[in-house]
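K.L.:
Build the 3D model from these lines:
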Amino acid sequence: MSAAFTLAKPEHLDRLVALVGSFHAETGIEQTDDDRRNGLAPLLEGTPYGVAYLIGPARAPIGYIIITFGWSVEFGGLDAIIDEIYVRPGVRGRGIATEALLAVPNALAGGGLRAIHLEVERSNEIAQKLYHRAGFRPRENYMFMSRKF
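P.N.:
Now for the predicted structure:
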């Protein structure tokens, strides 16, 4: 499978909000569309803190990947977190997510990206296999922790 990847722009906001809403419904994340818009709009307007890519044709995307940027002394500079990746259920199992997980970080490496991280539920073996195929490995003795404000 060879999917197109489009850097999401402000004109893609409605399509992206709908896709994110589908992902959130599937995973049990409770959030309003207004909150989704507020979280997505800066990414589409060019904030330096992250990017969103549409997967598939921009007019009718089949998924998305959102990457946020940070800095790591341990990894030697610019690093990123895959905040969300989603492919519509009807087209899953065709290698689209694997392609996104390989292509997008490789493209960003040209801009100095040194490492990319993601978070996965310990019980989600299907997602873990996907991430493993794309070269991600668990870091033994480390656990991703969060504090919400």
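
K.L.:
From now on I want contacts and neighbour counts done on CA atoms only, so please keep to that.
P.N.:
Noted.

K.L.:
buried stuff in stretch 139-147?
P.N.:
Residues of stretch 139-147 classed as buried: none (neighbour count, 16 or more other Cα atoms under 10 Å).

K.L.:
right, I mislabeled it, should have said stretch 54-65
P.N.:
Going by neighbour count (16+ other Cα under 10 Å), the buried part of stretch 54-65 is 54, 55, 56, 58, 61, 62, 63, 64, 65.

K.L.:
Select from these every entry located in strands.
P.N.:
Within the buried residues of stretch 54-65, residues falling in strands by DSSP state E are 54, 55, 63, 64, 65.

K.L.:
What lies in contact with stretch 138-149?
P.N.:
Applying Cα atoms under 8 Å, 6 or more residues apart in numbering, the external contacts of stretch 138-149 come out as residue 119.

K.L.:
to compare against the first, here's another:
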Amino acid sequence: MIRLAEKSDIDALLPLIEGYWRFEGFPNFEEARIRRNLDWLFRHRDAGEVHLALKRGQAIGYLLLVYNFSLEHAGLMADIDEFYIADAHRSKGTGAALLAAAEATARARGCRSLMLQVGQRNTRARAFYVKTGFHPRSGFELLEKEL
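P.N.:
Purely as a prediction, here's the structure:
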């Protein structure tokens, strides 16, 4: 089952988010900070939302979709900020179902495009994204600056 997460799902999301951060090698997972940020997101639905995958009532995956406006992309666009399925539930259609739900939500909101970042070494995820219609943006690379 796929549904939009609510504030009451934060405790179920935290272990999944920590699993994603571990998988990607992100440092400094701080539960209290993540909890505050999720609380903010659930109060500001115009900024984004979390799609939650459940199996027998247990959270097994999530997709964090965030929104922004772009002249270049002709209006509202969505970005998949985080996307994670617990190891035991991968390659069983959960990721495809989460992605389809997120795409439907983005379309319903009027989004013109959907973007994501994928680790250069994550060939399995890259193959999944290409299979579902994503493609590299020719001539561009991601740059980042902490503020």
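
K.L.:
can I assume residue 69 of the first structure is in contact with residue 50?
P.N.:
Yes - Residue 69 of the first structure lies in contact with residue 50 (Cα atoms under 8 Å); the separation is 5.4 Å.

K.L.:
one step back: from the ones in strands among the buried residues of stretch 54-65 of the first structure, which is closest to residue 12 of the first structure?
P.N.:
Checking these against residue 12 of the first structure by Cα to Cα gives residue 54 as the nearest, at 8.6 Å.

K.L.:
any idea how far the alignment partner in the second structure of the closest one is from residue 141 of the second structure?
P.N.:
In the second structure, the residue paired with residue 54 of the first structure is residue 52, using TM-score structural alignment. For residue 52 of the second structure, the distance to residue 141 of the second structure (Cα to Cα, to the nearest Å) stands at 29 Å.

K.L.:
any idea what residue 129 of the second structure aligns with in the first structure?
P.N.:
By TM-score structural alignment, residue 129 of the second structure lines up with residue 131.

K.L.:
show me where the first structure has helices.
P.N.:
Ranges of helices within the first structure are 13-27, 33-44, 96-109, 125-133, based on DSSP state H.

K.L.:
follow-up on the earlier one: of the buried residues of stretch 54-65 of the first structure, which pair is most distant in space?
P.N.:
Using Cα to Cα, the pair of the buried residues of stretch 54-65 of the first structure lying farthest apart is 58 and 65, separated by 13.1 Å.

K.L.:
Need the residues touching each of these two.
P.N.:
What both residue 58 of the first structure and residue 65 touch, as defined by Cα under 8 Å, 6+ apart, is an empty set.

K.L.:
how near is the alignment partner in the second structure of residue 107 of the first structure to residue 119 of the second structure?
P.N.:
Under the alignment by TM-score structural alignment, residue 107 of the first structure pairs with residue 105 in the second structure. Going from residue 105 of the second structure to residue 119 of the second structure by Cα to Cα gives 25 Å.
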